[in-house]
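A.B. asks: 3D model of this:
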Amino acid sequence: MTETTDTLVVGAGQAGVAMSEHLSRHGVPHLVLERHRIAERWRSERWDSLVANGPAWHDRFPGREFAGTGPDGFPGKEEVADYFVAYARQIAAPIRCGVEVTSVRRIEGAGGFRVETSQGVIEAARVVAATGPFQCPVIPALVPQEAGVVQMHSTAYRNPAQLPDGAVLVVGAGSSGVQIADELSRAGRKVYLSVGPHDRPPRSYRGRDFVWWLGVLGKWDAAASAPGTGHVTIAVSGAHGGETIDFRRLAARGLVLVGRTEGFARGALTFAPDLARNLARGDANLLSLLDEADAYVARNGLDLPQEPQARHKEPDPDCVTNPLLSLDLVQAGVGTIIWATGFGVDYGWLKVDAFDEGGKPRHQRGVSVEAGIYFLGLPWQTRRGSSFIWGVWHDAAHVAEHIAIQRRYLAYHQEAQRRAGAMREG
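C.D. replies: As a prediction, this is how the structure comes out:
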């Protein structure tokens, strides 16, 4: 027997839980399917010491606070996962775990979609893809396996003891890469960190966290990324109670900075001569935000303390003034390469006409060009904050409202048909 539901949500991470809450508010019958556990990626695809990159007062849903972390603290990954489990229980979300969706196809001539799962077939009038932006780890095809070095994506890294002896090269200096490199360096490992173009906001300034500054300055609400900046990584961390990432300070502690990783030949990796330029870009991003913050304080007459030390720049270390352009892995004793190089998406199970030639969803604020298909949790779905915990909650409200409106149109159609039938019979 085929099960039916009005709206089927695929994925029970932060996007799926938020979607369920808003669908329930609109009285939309729905079901959420999760192939593993609620918020599984927080538990099994992150390193042991990871904490949220935003403070607890900000990176949460409006209906619940974190139980074990104060408002200005940074909850650990297990607490974040527990938060979503508790939230799902609080809103009585109809989530089924351990069910994988294998295909979604439109039912031609009848409306709705046939959804094949690992536990049978479900028919739904609408489907929401809430699988998020972090689906498929991306590892560049640069270093062959026969190079004799352990290679892993940042999703597979857990702690320093997990790695074989030797130095470590971390490729990618966004939040994940810089935190992993710092942890390994503190554990006594020789670490090389490949730094590409990045933004480097202050962790806090004049007594307020940078997420507050992005909020009051309107930056979270930016509707689209500036040209050429859509994929620029952000170096920010909640580790050690929260601190501004300073690559020069990391180098002063023994970490070796190199430029963007370009290629591999005859046992050696090569790096672009762009390290100083990338650091300068990060500096400019930080100073620009400080300038805007100062202007906001003056304009609004806020009583916030001056913080001149925030503009202090450490001297360039030798690895910046004399950059390393190649690294022989054997000679350098590198035993591990950790690729903190981001993610791709996989919508192979969604067999509908909702994607462009590059496989990216075609949508407007999560509403697909394919009627009845919706997306949630995409970067820049409606604004800069869309893929963050609080941002996805607000995006879910829009998607749920659209679904509710479509249901009202359909309800009118059905009622009009009933009235017409009654008139004919009368």
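A.B. asks: from here on, just use CA atoms for contacts and neighbour counts.
C.D. replies: OK.
A.B. asks: so how many other residues sit close to E314?
C.D. replies: 11 (other CA atoms under 10 Å).
A.B. asks: the closest residue to it other than its chain neighbours: neighbour count?
C.D. replies: What sits nearest to E314 in space, not counting adjacent residues and going by CA to CA, 6 or more residues apart in numbering, is R248, at 6.2 Å. As a burial measure, R248 scores 21 neighbours (other CA under 10 Å).
A.B. asks: what does P140 give?
C.D. replies: Count around P140 with other CA under 10 Å applied: 11.
A.B. asks: and it, what does it touch?
C.D. replies: P140 makes contact with T341, according to CA atoms under 8 Å, 6 or more residues apart in numbering.
A.B. asks: another one to check against the first:
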Amino acid sequence: MTAEHVDTLVIGAGQAGIATSVHLGRKGVPHLVLERHQIAHRWRAERWDSLVANGPAWHDRFPEMEFATDPDAFPGKEDVADYLRAFARSNRCPIREGVEVTRLTHGPDGLFHATTPAGTITARNVISATGSFQKPMIPPLVPDDLGLMQIHSTHYRNPAQLPPGGVLVVGGGSSGTQIADELNRAGRPTWLSLGPHDRPPRRYRGKDFVWWLGALGKWDLEAPSPGTEHVTIAVSGAYGGQTIDFRRLAGEGLRLLGRTSACQNGILTIADDLLTNIANGDRYLASLLDECDAHVRAHGLDLPEDPEARRTYPDPPCLTDPTRSLDLKAEGIGTIIWATGFAYDYGWLDLPVLTPEGRPDHSRGVTRVPGFYFVGLPWLTRRGSSFIWGCWKDGEHIATQVAARG
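C.D. replies: As a prediction, the model looks like this:
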């Protein structure tokens, strides 16, 4: 076993780790980045085959490098992974792949001690850049002995991967909706169980919704406090980018359900909240469009009217007569895909930097333990922190904090 020392250790080589590394280098801070798999591993290995980014290429990127594609296109998952690797390489980020930190402690010598299979690394500063998509969450609702395939959306790849029969997708955010839409287009009987969500337009008055969130100042909104709950947003770049309209999807054959709340003898209990969830999503859309129109008037912008954005599709039968129970066997459902999010997994972290619930305890990435920081978390400093460009800003902020320690 070997031992080595670095001034600053960054754990994780995704978009946040790469951004932070670049800023550390430019501030003259000696550092090392450890990645337990490969750069941008989750983009390659933990996403379905047809996944594309939810924002256009011109928007969600580092400010110093463009994607090798149409700026208005939505990059595929391999494009994003290749982009991150190329950016890291062009900036000569000191990344060591295939090295996992299994334990991190803070010793009486004032140094952090990172245990890895290759030996111990000590550091004066440590930055956790492991992100928020760590441990897939599957609620313990449906017993394993029902003979169904149950997988998290992380392990879904394509329709051909699944056994014959219908598919229930649980979770109406971006991932769940895109997967359900793909399965329905592939001719699979598909049910989508969805909860509360925000539903923005894909484009409005000639501008993508990410442009509008910038124009309206929403990307720079600060979270009231660290750990603000993530709001499910139904948005997609699939098929060239379309506004997600659940009534339209139902008209194309997708069967909508309220939240899945219980299971007994293979029969699911469905909450009586579908109409409310759809109505609240519609209300969010209308409110955002009103804000956009007010912004156009206030600034005298020459952007065309877009009445189609307010089009309302007819209510499908699944809305007028909502399902309250679903017999999995009777409906021929052979697969459940849980698009139910992720939990944090800091089992390697032996420091007092987590809340009692196991969430990062920080203020804009700075913790109560001097020299330990977080990057790559939702709402780390602003609403846009989850995106590549948001990580760029947050990485600069944390690098500044590290450099200031002297």
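A.B. asks: now what about the TM-score between them?
C.D. replies: Scored against TM-score structural alignment, normalised by the length of structure 2, the superposed chains reach a TM-score of 0.98; 405 aligned residues with a CA RMSD of 1.3 Å.
A.B. asks: report the separation between the residue nearest to E314 of structure 1 and N53 of structure 1.
C.D. replies: R248 of structure 1 is 21 Å from N53 of structure 1, where distance means CA to CA, to the nearest Å.
A.B. asks: kindly report the same for W393 of structure 1.
C.D. replies: For W393 of structure 1, the distance to N53 of structure 1 equals 17 Å [CA to CA].
A.B. asks: kindly report the same for G172 of structure 1.
C.D. replies: Taking CA to CA, one finds G172 of structure 1 at 17 Å from N53 of structure 1.
A.B. asks: the two: which is more packed in?
C.D. replies: G172 (27 against 21).
A.B. asks: ok, now which ones touch the more buried one?
C.D. replies: Contacts of G172 of structure 1 (CA under 8 Å, 6+ apart): V178, L193, S194, V195, G196, R260, W339, A340, T341.
A.B. asks: so what's the last one up against?
C.D. replies: I take that to be T341 of structure 1. So T341 of structure 1 contacts P137, V138, I139, P140, H153, S154, V171, G172 (CA under 8 Å, 6+ apart).
A.B. asks: if we go to 7 Å?
C.D. replies: V138, I139, V171, G172 (CA atoms under 7 Å, 6 or more residues apart in numbering).
A.B. asks: cross those residues against strands and list the overlap.
C.D. replies: Among the contacts of T341 of structure 1, the ones falling in strands (DSSP state E) are V171.
A.B. asks: just the contacts of T341 of structure 1 now: which is nearest A235 of structure 1?
C.D. replies: Among the contacts of T341 of structure 1, G172 lies closest to A235 of structure 1 (CA to CA), at 9.9 Å.
A.B. asks: mind listing the helices for structure 1?
C.D. replies: For structure 1, the helices defined by DSSP state H cover 14-25, 40-44, 77-90, 175-186, 210-216, 247-252, 275-300, 318-321, 389-425.
A.B. asks: show me which residues of the fourth one are buried.
C.D. replies: For helix 175-186 of structure 1, the buried set under the neighbour-count rule, 16 or more other CA atoms under 10 Å, comprises S175, S176, G177, V178, Q179, I180, A181, D182, E183, L184, S185, R186.
A.B. asks: do the same with the third one
C.D. replies: Of the residues in helix 77-90 of structure 1, those buried by neighbour count under the rule 16+ other CA under 10 Å are K77, E78, E79, V80, A81, D82, Y83, F84, V85, Y87, A88.
A.B. asks: next: the last one.
C.D. replies: Of the residues in helix 389-425 of structure 1, those buried under the neighbour-count criterion (16+ other CA under 10 Å) are 389-401, 403-404.
A.B. asks: which part of structure 1 matches stretch 173-191 of structure 2?
C.D. replies: Alignment of stretch 173-191 of structure 2 against structure 1: residues 174-192, by TM-score structural alignment.
A.B. asks: rewinding a little: can you put the contacts of T341 of structure 1 in JSON lines and add distance to A420 of structure 1?
C.D. replies: Output for the contacts of T341 of structure 1, formatted as JSON lines (distance: CA to CA, whole Å):
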{"residue": "V138", "distance to A420 of structure 1": "57"}
{"residue": "I139", "distance to A420 of structure 1": "60"}
{"residue": "V171", "distance to A420 of structure 1": "66"}
{"residue": "G172", "distance to A420 of structure 1": "64"}
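A.B. asks: tell me the one of the contacts of T341 of structure 1 nearest A268 of structure 1?
C.D. replies: Using CA to CA, V171 is the member of the contacts of T341 of structure 1 that lies nearest A268 of structure 1, at 14.3 Å.
A.B. asks: residues in contact with the closest one?
C.D. replies: G177, L193, S194, I338, W339, A340, T341.
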